[in-house]
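[1] Everything below, folded, please.
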Amino acid sequence: MELEKYLDETRLDVIVVAIDQNSQKRKNEYCPWENGAYSKQFLETDFPSFGGKGAKYIEFIVDELKPCIDAKYRTLENRTAMAGISMGSLITVYAACRYPKTFNYLILFSGAFYANQEKIEELVAGTNLSEIRSLYMDCGSSEAGRGTFISKEFLASNRAVYKAVKKKVPIADFKVQEGEEHHYRSFKKRVPKLFTFLNNEVL
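    Have a look, this model is predicted:
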């Protein structure tokens, strides 16, 4: 409701398509590969492996969902943005690499890239992203609490992905959100930034 109110007030001419997440399968569907060695420092020692179904999730979006939206609404060719929060950022970067002609604008909040850090950096490095027109990315300085090891490494993880993407996408911006944590309250505050970006870059 808050998002709908914001769009009504700003009169942005965009079509927002939200995909409801399955909480029990989220980590598997948002991670293209099983979690790698880098992720272990972020997890409990006995935490089971997860991930590996991300490709099927993106195939559903590209082969079924997007064609349905394009058929029913007045969409614009080469004007498709994809946004993600946390592991949603990971799968968004993966989608852009797999389908760079489909997703032209990327918005990434507090990316949980650590789950597939090695693989996603490798994929970005080996992919032609010249079709991506622009990217906005941010990360809180206190994702797991102020001054914690996890917060420091989380931010380092995001910086590494941004550095890799920046080499391929000239119009890219990364912001450190001082004091912001990995929580819905923080993400909600950043929604206007998402749509300001889209208004400036897409429309």
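
[2] going forward, measure contacts and count neighbours with C-alpha atoms only.
    Will do.

[3] Which helix runs longest in this structure?
    Determined from DSSP state H, the single longest helix within the chain is helix 149-166.

[4] Before we compare anything, build this one as well:
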Amino acid sequence: MKQSIHLLLLVIIISSQIITAQEVKSEFPPYTQIVTKHTELKYIISKNVDDTFYVYIRLPKHYSETEKRYPVLYLLDGDIAFNMATSIVRYLQYGKFVPDIITVGIGYGTMLSDHELNFRDRDYTPTKFPGREISGGAYRYLQFIKNELIPFIDSTYRTDSTDRTLNGYSLGGLFTLYSMLKEPDLFNKYIVGSPFIYRNLEDLLNLEDSLYESEGKLSGNLYITVGENESLEKYQDPISRFVKRLQGREYKNLNIYFETFENGQHLICPSEAMSYGLVYVFGKQTE
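    A predicted model of the protein is given here:
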């Protein structure tokens, strides 16, 4: 009898806890509302790449209350970089380090780099990579950004078409530098974290040489980083050589800041590169 009473009491206690938990939970908005506030997801079918891209868009908090036009931050590896970027931007805005901006992440629908749906090897590399069957499609991807994505963003949202930032890390950093040299008027700000230019250094230097000989000018703000503990052969030396080439040209309207992160390793520094990069390219200085 006592056991039956104890069991009944236990059931009542557990039931009341479940009811209480449900009541408390019901006071909060659905999870999806928390995640998607001021955020939109679009699917863009690219004729240039012959693929569909996930495009994540974060609008400024007071976007609907003004007629203002906003700078746009474009993110490569958008599936993983988008949420990080929107959080970083909010922190920096609290400190008045960056203005209100529209954030656009370009993704594949998965943040797993080795997933069958993720084609960063295909899209971020200017030439074929040894051992990477699907690679070397950077030109087509750049045409997608130039002729399909940016026109869509500019026609759909109130953007400042003279103020675009491109952010890329690792292979994304390679593509960002490629974009800067191949289409120098497309963006005016570049945040490049630990670019994997080891295999394409000569290609980038040749592009820069052609640009210098034909145009003689390159403009914008370039923030580029490497980690102190990253490979000398694959990261530190190639990046340093590329930066020295640009600095040696003394482009009149190109501002370059090259930073080495103390104790930095390759997958530790994406958030640091983005944070300090945004502060630099938007012309604010930390105290």
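
[5] returning to that earlier point: the longest helix of structure 1: which residues count as buried?
    By 16 or more other C-alpha atoms under 10 Å, the buried positions in helix 149-166 of structure 1 come out as 150-155, 157-159, 161-162, 164-166.

[6] ok, now stretch 248-268 of structure 2?
    251, 254-256, 259-261, 264-266.

[7] elements contacting the longest helix of structure 1?
    Under the contact definition 3 or more C-alpha pairs under 8 Å, 6 or more residues apart in numbering; DSSP states H and E, helix 149-166 of structure 1 sits against helix 117-125, strand 134-140.

[8] out of those, deepest packed?
    For those, average neighbour numbers computed from mean count of other C-alpha atoms under 10 Å are highest in strand 134-140, which has a mean of 24.

[9] tilt between that strand and helix 149-166?
    On the basis of axes from the mean of the first three to the mean of the last three C-alpha atoms, to 10 degrees, strand 134-140 of structure 1 is oriented at 170 degrees to helix 149-166.

[10] residues in structure 2 matched by strand 134-140 of structure 1, start to end?
    On structure 2, the counterpart of strand 134-140 of structure 1 by TM-score structural alignment is residues 221-227.

[11] List the contacts of that stretch.
    Contacts with stretch 221-227 of structure 2, where a contact means C-alpha atoms under 8 Å, 6 or more residues apart in numbering, come from 188-195, 235-236, 239, 254-266, 269, 273, 277, 280-281.

[12] if we go to 6 Å?
    Contact with stretch 221-227 of structure 2 is made by 189-194, 255-261, 264-265, 277, 281, as judged by C-alpha atoms under 6 Å, 6 or more residues apart in numbering.

[13] The lengthiest strand in structure 2 packs against which elements?
    The longest strand of structure 2 (DSSP state E) is strand 159-169. Packing partners of strand 159-169 of structure 2 (3 or more C-alpha pairs under 6 Å, 6 or more residues apart in numbering; DSSP states H and E): strand 70-75, strand 189-193.

[14] once aligned to structure 1, how far is that strand on average?
    Following the fit onto structure 1, the mean deviation recorded for strand 159-169 of structure 2 is 1.4 Å by mean C-alpha distance after the TM-score superposition for structure 1.

[15] Onto which residues of structure 1 does that strand map?
    By TM-score structural alignment, strand 159-169 of structure 2 lines up with residues 75-85 in structure 1.

[16] In structure 2, what residue corresponds to K101 of structure 1?
    Taking TM-score structural alignment, K101 of structure 1 has D185 as its aligned residue in structure 2.

[17] and what of V16 of structure 1?
    So V16 of structure 1 corresponds to T103, using TM-score structural alignment.

[18] Verify the stated contact: its match with L73.
    Yes. Taking C-alpha atoms under 6 Å as the definition, T103 of structure 2 is a contact partner of L73 at 4.8 Å.

[19] just to revisit the earlier point, tell me the one of the buried residues of stretch 248-268 of structure 2 nearest K42 of structure 2?
    H266 (30.3 Å; C-alpha to C-alpha).

[20] Mind telling me what A160 of structure 1 corresponds to in structure 2?
    Aligned partner of A160 of structure 1 by TM-score structural alignment: R241.

[21] measure its match to E233 of structure 2 for me?
    From R241 of structure 2 across to E233 of structure 2, the span is 11 Å (C-alpha to C-alpha, to the nearest Å).

[22] the helices in structure 1, which residues?
    2-10, 26-30, 54-60, 66-72, 87-98, 117-125, 149-166, 184-189, 191-201.

[23] buried ones in the first one?
    In other words, helix 2-10 of structure 1. Neighbour-count burial for helix 2-10 of structure 1 flags L7 (criterion: 16+ other C-alpha under 10 Å).

[24] would JSON lines of the helices of structure 1 with distance to T80 of structure 1 be doable?
    JSON lines is the format used below for the helices of structure 1 (distance: least, C-alpha to C-alpha, whole Å):
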{"stretch": "helix 2-10", "distance to T80 of structure 1": "17"}
{"stretch": "helix 26-30", "distance to T80 of structure 1": "19"}
{"stretch": "helix 54-60", "distance to T80 of structure 1": "14"}
{"stretch": "helix 66-72", "distance to T80 of structure 1": "10"}
{"stretch": "helix 87-98", "distance to T80 of structure 1": "11"}
{"stretch": "helix 117-125", "distance to T80 of structure 1": "19"}
{"stretch": "helix 149-166", "distance to T80 of structure 1": "18"}
{"stretch": "helix 184-189", "distance to T80 of structure 1": "21"}
{"stretch": "helix 191-201", "distance to T80 of structure 1": "10"}
